[in-house]
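Chemist: Following is a predicted model, sequence given first.
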Amino acid sequence: MSHAFLLVSTGAGAGLTTVSLGLVRALDRMGIHTGFCKPIAQLHDGDHGPERSTQLIEHVTSITPPQPISLRHATALLGSDQEGLLMEEVIALYRQSAAHADVVVVEGLVADGHAGYATRLNAGVARALDAEVILVGKPEPDLDEYIDIAATAFAGDNGSALIGIILNKLGAAGGGHAALQADELQTYGGSCVWPVLPDTLSETMATRPFHYIGGIPWQARLIAPRMSDVADYLGAKSIGAADLQARRVQRIEVCARTVANTIGVYQPNTLLIFPGDREDVFIAACMAALNGVPLAGILLTGGLQPHACVMELCAQALHTGLPLLLVESSSYQTAALLAQMPAEVAVDDYALIDQAMDHVANHLDSPWLKARCALDRRARISPAAFRYQLIQQASQAKRRIVLPEGDEPRTIMAAYQCGQRGVAQCILLGNPEKIQQVAASQGIVLGDTVTIVDPARVRLRYVEPMVALRRHKGMTSQMAEDQLQARIVLGTMMLAEGDVDGLVAGALHSTANTVRPAFQLIGTSASAELVSSVFFMCLPDQVVVYGDCAINPDPDAAQLADIAIQSADSARRFGLEPRVAMISYSTGESGAGTDVDKVRAATRMVRERRPDLLVDGPLQYDAAASAEVGMSKAPSSQVAGRANVFVFPDLNTGNTTYKAVQRSAHVVSIGPMLQGLRKPVNDLSRGASVEDIVYTIALTAIQAG
């Protein structure tokens, strides 16, 4: 799986885009296949076209990044409490970027006045991708505070995801905010406000629990705008045919004095600002150009132009390519406006961004980055990644899932959403007219992706097959017809006969009523000794498996071992490399008693039957889940502190734990998913949300596949 580096900034003006692209250049130089992803667009002031980071990376590298999600769409999903759905979209974009890459550089959002959701979104993206976070900052008085805030924002159960910091704009006058400043407006006089060297800052950063990846010296030429950018910003008129993109502005001068007192301002890359009727200064500037001084250009103010005879006199100078612009505003107003011109590189200035990428790459700790990329780091599957994976796998399976509670509103909405997202072909059992009425009341129209089956029209065809299945239990045709009045039984017979691939119910029925027909008509698979269940618990930072929390009240040691093996296989089937913890009130050999002895015996059986599995027990829950506690209580265990499959000793413990975690921690739980049946039947909690039903349908479709 690709390594993800998420770059986030301490605030506006840190140069996040330039540093992100520079990191791509640095990794590319090392021969590392690198991808780039800007999951959520953030347009800069004045931007009207595509998101700039994505456009720039596409033009200056061979990478083709996906188009980002709009900030408006992202904040709308957050505002409607659909962060999970948003992060699934982020995962989809990331997977596109990672398809042919070993490392993906992910550019986060800048927490400025226009993005109040930035910190929350960045933290969500970091969790969803299980990304390592690199902070991008600039020297400023509150830098320590910003770093502390970032470390807290990206902290999780296993410590902080913040691995390093890059400091940009070292030695910038005024923090490097303004691209241009006029002479009397140059508050900082060109001096370095932060007279510190990268080595000094490196010593300061050495006290932090993360790596100082590099310090990027400030170079004004790397944000020098083209004359065309100045013209666009001011809305200036160009006089003559000079190439406005060929010359760049590194400083501006307002020429309000006599020619003799302005001789020193005629310097390379300088934009001269003066009224159009100052013909003496105009002639002097043209003479400087004829003498080989590469002025950036001349900006005439007040809406005035030199006399025609003066223009003719200076024609040769203008033919050297000297740009000449005209604005209506006064010299002072124009200079003040230019002093506020944003420092961001124009979105189509590919030559300058290419130089900036090289500059950043030259000042990063390449050996450390290369070593970091080489780490054998198996990313945890985040809840967003798990849900995205479910939808993708289910879509590929293309299975038919019957929903016996076909007129229940949540079930109808879930079937509609599954159809829209291509999760499965859902079959609703119920009165077609009533189902359509319920759908209309929710503002949806059930199309071809959802099938409605009237039980009255199909019930009789399953009477004889049901009798054949249950004849040994004394089943008669009349008894079968009576039992088939229950849609849950009818749906189970449809599954038994192969007319559908899976069944999901429980929004209106108890677990017992949902699974009893499955036990009777479907039966257990040849490889299972019993039917059990698991929940996929979507914790904030990862997905773990709980079993058995719904079916077996008090399994013996052999049954508990079977539950553990089934749960491990289910975890692996859905992308988790299982590390199984057999939960008890005691860890290791510290406790005694019938209950803990049962767990100890079950652990031995699992190891004997499946030596390929990582399993340990008995373990207390905290020893299994917390790295710190696991190291203390079971230091030699390969599972303690790292478990992702938790097998509970009985139904009382399992059901209580799953509901306590689900409700108290506001965790999404997907399931219960039944294990051990010949064909997939899955139960729902009667409090299930539409989202819960969608993901359970997806689970069922994958099981059927």
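Modeler: Looks like it arrived, so ask away. This one's a predicted model, so the numbers in the text were calculated from it and none came from an experiment.

Chemist: Could you use CA atoms for every contact and neighbour count after this?
Modeler: Will do.

Chemist: what's the neighbour count on residue 388?
Modeler: Using other Cα atoms under 10 Å, residue 388 is surrounded by 21 other residues.

Chemist: hang on, isn't it packed against residue 92?
Modeler: Yes - at 7.4 Å, residue 388 and residue 92 qualify as touching, with contact defined as Cα atoms under 8 Å.

Chemist: count of neighbours near residue 323?
Modeler: Around residue 323 there are 26 residues (other Cα under 10 Å).

Chemist: That one is in contact with residue 298, isn't it?
Modeler: Yes - Residue 323 is in contact with residue 298 according to Cα under 8 Å; the separation is 6.2 Å.

Chemist: try it against this one:
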Amino acid sequence: MTDLPPDAVPCISQNIYITGADDCTGKSVIMLALMEMLSGHAGDIGFFRPIIHSGPEPDPLIQLITARYPLGKNYTDLYGCTSDQASKLLADDQYEELLKIVLAKYRALKDRCDHVLCVGSDYSGGSAMFELDFNADAANNLGCLIMPVLQAGARDNEEILDNLASLKHSLQEHDCEVLSIVINNVPTQQLSSLQAGLGNGVDYPVYIIPSEPSLEKPTLGDISESLNAQMFSGNSDAMSREVSQYKVAAMLVPDFLDYVEDGDLIITPGDRSDIILASLLTYHSKNYPQIAGLLLTGHQRPSPQVQTLISGLGDTPFPVLGVESDTFNTALQVNQVKARLNPQNVRKIAKALGLVESHINLQELKLRLCHQKSEKITPLMFEYDLLQRAKAKKQHIVLPEGSDERILRAAEILLFRDAVKITLLGNEQEIRQKIQALALKLETVSIIDPMTSELRPIFADCYYQARKYKNISYETAYDLLADVSYFGTLMIHLGYADGMVSGAVHSTQHTIRPAFEIIKTKPGVAIVSSVFFMCLADRVLVYGDCAVNPNPDAQQLADIALSAADTAQKFNIVPRVAMLSYSTGDSGKGEAVDKVREAVKIAKALRPDLKLEGPIQYDAAIDADVAKTKLPDSEVAGQATVFIFPDLNTGNNTYKAVQRSSGAIAIGPILQGLNKPVNDLSRGCTVTDIVNTVIITAIQAQENHQ
């Protein structure tokens, strides 16, 4: 990776997701350094947290960022949901719904920003492994490069390297795209040996940040805020002092004076006038250590004379605080207070930034952010993008099987989401009764009965004129228009609707035959074919042809591949096409593999710009390790996104095997090559399948209008 010229401004094209790999990693320090870097290279910066703690107090990291950087965004725009909302969703087994909520809030912010820095959830009250799983899933679905922070703490180098190996394995399991890993808070004496133990990994950098004791110490301000203390004296500068340790003063003054050290917070009951006075004197004496401050406990207050003395100190830098709790419980609470970066503590922030910036190669990160453009499309991203595109310019979709319960439930969801306009075909009274029985809200849906519609003779005449060369009479055409598939197809053909989805009840042939007869294929397309969008756990693949053409020849197979690549591109899936066969490269012989080999030649000649490989076996197309062995120099092997099967038998069985064995959602078949969109459903389709297919049909209709 080459260095940028000193005066060059890198074009950062990727957003970052910082997360701790366990609790208390110090990710806020890394967050600040990355925010500083982004602020120098982008106009409008956003900041986002997927989950924040519930409660009246604002999220401390959002508070820190918004105090330091003028984001100009509302507080509620900067997070996905609260921990209470997340817990309820998880308790109801709605993990995917939680991710959808986070994704929707993130995208709404991202649309208004040049770049967004995300900082993961905090490890509190739950499994550290679950937290990492969630943050990895969130980073993937938000389309960000992940930057995990690992805490060294009291671990020796062997333990740190073991944890690092475990983290790398987990990131690989989640198929995360990694920007870098940071090992934070490493004791100085371990730095050189740990660096040597990292080796020379080439996938992404691992940065080591040494421990800085002053950053790990809470300030008086941290303690005061955590304990809700009252301030008797002191100023803002005094509250930024770091507390090295606390001392409970329950002894006589001579013993107390032998006991104090630099940076001590003295905890003592409010009626111990002797300790209070001794503490004040030690602060001003050159012969005793400089204590950080005084914390008075209990319901008792200092005597009036001592209170008068304290109040007369005015705006002294020596802080005196008070709490209601007793000395024992106060000491326990102080012991639990963790250091945090406070927007008012400019000195501590500067120290933190200096430490990180001297140990993280920000120039290297900028280059990675410029060159490492994510092509990841997760199912949630895919679904979200589809819905937003459909809503942007609503299309009119006709559903011929209007009395089917699944169709009606899908129609309600689509209208709730304001995704499309819908017309149902069928007997209106029967459909209305079913809607009422299911208690659905479908007041705005249009219902047409082909048997009685005034459009029937118009459609019949159009069909007759188009097909009379086949000796079709007007009477035959009129009778055919009682069929919902023919009626729906004529609605699209004549502009009464933009697309049609059917097949929940009818066969594929019954759905698409009218389209072949009336709508026909686009110019330049030799064959109508189909694809399935296969939504796996972490990616979306395109499979074709699995529904229409039983045994395409080489020319047809090439045409299917090019159509499938175009379909993938239209739905933001970068097409890397694998032409599948039972052998890879030049190893196989036989009629079947020769057909694929010929199809590859035709496709490459027609589209030399397309990344296309074949013949190739499925394992070499999808598995990077297998690809390294079988086709090490291929741009497609191991990372294919479009899979073209040699025949219908192979394609149909494969998509069903993958769907049933992996739990993948199969959306389709989506027909490609028609002048206007008509799409088929499986007769075993779910409501979700119908919703997704209708939305895809709407987007195809938008493309046609363009």
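Modeler: The structure has been received and is ready for your questions. Remember, predicted model here, so these are calculated numbers, not experimental data.

Chemist: Pull the contacting residues for residue 377 of structure 2.
Modeler: Residues near residue 377 of structure 2 by Cα atoms under 8 Å, 6 or more residues apart in numbering: 141, 143, 538, 539, 540, 572, 573.

Chemist: Kindly recompute the last result at 10 Å.
Modeler: Residues near residue 377 of structure 2 by Cα atoms under 10 Å, 6 or more residues apart in numbering: 140-143, 383, 385, 535, 538-541, 571-574.

Chemist: That one matches what in structure 1?
Modeler: Using TM-score structural alignment as the criterion, residue 377 of structure 2 maps onto residue 381 of structure 1.

Chemist: Next one: its match from residue 534 of structure 1, what distance?
Modeler: The span separating residue 381 of structure 1 from residue 534 of structure 1 equals 17 Å under the rule Cα to Cα, to the nearest Å.

Chemist: Same check on residue 275 of structure 1?
Modeler: From residue 275 of structure 1 across to residue 534 of structure 1, the span is 79 Å (Cα to Cα).

Chemist: And residue 122 of structure 1, by the same measure?
Modeler: According to Cα to Cα, residue 122 of structure 1 stands 31 Å off from residue 534 of structure 1.

Chemist: out of these two, which sits in the busier spot?
Modeler: residue 534 (31 against 25).

Chemist: Can you find the partner of that one in structure 2?
Modeler: Alignment note (TM-score structural alignment): residue 534 of structure 1 maps to residue 531 of structure 2.

Chemist: How about the contacts made by its match?
Modeler: 541-548, 560-561, 563-564, 567-568, 642-644, 651, 666-672.

Chemist: Return the subset of those lying in strands.
Modeler: 541-544, 642-644, 666-672 (DSSP state E).

Chemist: Present those as JSON lines; the columns should include neighbour count and distance to residue 354 of structure 2.
Modeler: JSON lines is the format used below for those (neighbours: other Cα atoms under 10 Å; distance: Cα to Cα, whole Å):
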{"residue": "541", "neighbour count": "22", "distance to residue 354 of structure 2": "45"}
{"residue": "542", "neighbour count": "25", "distance to residue 354 of structure 2": "48"}
{"residue": "543", "neighbour count": "28", "distance to residue 354 of structure 2": "51"}
{"residue": "544", "neighbour count": "32", "distance to residue 354 of structure 2": "54"}
{"residue": "642", "neighbour count": "29", "distance to residue 354 of structure 2": "47"}
{"residue": "643", "neighbour count": "27", "distance to residue 354 of structure 2": "50"}
{"residue": "644", "neighbour count": "29", "distance to residue 354 of structure 2": "53"}
{"residue": "666", "neighbour count": "26", "distance to residue 354 of structure 2": "51"}
{"residue": "667", "neighbour count": "23", "distance to residue 354 of structure 2": "51"}
{"residue": "668", "neighbour count": "25", "distance to residue 354 of structure 2": "54"}
{"residue": "669", "neighbour count": "24", "distance to residue 354 of structure 2": "56"}
{"residue": "670", "neighbour count": "26", "distance to residue 354 of structure 2": "55"}
{"residue": "671", "neighbour count": "26", "distance to residue 354 of structure 2": "57"}
{"residue": "672", "neighbour count": "25", "distance to residue 354 of structure 2": "56"}
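
Chemist: Assign the residue nearest to residue 153 of structure 1 when sequence neighbours are not counted to helix, strand or coil.
Modeler: Excluding the flanking residues, the one nearest residue 153 of structure 1 by Cα to Cα, 6 or more residues apart in numbering is residue 123, at 6.3 Å. Three-state call for residue 123 of structure 1 (DSSP: H, G, I helix; E, B strand; the rest coil): helix.

Chemist: Against residue 267 of structure 2, how distant is the counterpart of residue 123 of structure 1 in structure 2?
Modeler: For residue 123 of structure 1, the aligned position in structure 2 is occupied by residue 136, per TM-score structural alignment. Separation of residue 136 of structure 2 from residue 267 of structure 2 (Cα to Cα) stands at 43 Å.

Chemist: returning to that earlier point: how much space between the nearest residue to the match of residue 534 of structure 1 once chain neighbours are set aside and residue 567 of structure 2?
Modeler: Nearest non-adjacent residue to residue 531 of structure 2, counting by Cα to Cα, 6+ apart: residue 544, 4.3 Å away. Per Cα to Cα, residue 544 of structure 2 is found 11 Å from residue 567 of structure 2.

Chemist: so what secondary structure elements neighbour the one helix or strand residue 247 of structure 2 maps to?
Modeler: Per DSSP states H and E, residue 247 of structure 2 falls inside strand 245-248. Packing partners of strand 245-248 of structure 2 (3 or more Cα pairs under 10 Å, 6 or more residues apart in numbering; DSSP states H and E): helix 253-259, strand 264-269, strand 293-297, helix 327-336.

Chemist: Try it again at 8 Å.
Modeler: Under the contact criterion of 3 or more Cα pairs under 8 Å, 6 or more residues apart in numbering; DSSP states H and E, strand 245-248 of structure 2 touches strand 264-269, helix 327-336.

Chemist: Show me whatever sits in contact with both of residue 323 and residue 298 of structure 1.
Modeler: The contact sets of residue 323 of structure 1 and residue 298 do not overlap (Cα under 8 Å, 6+ apart).
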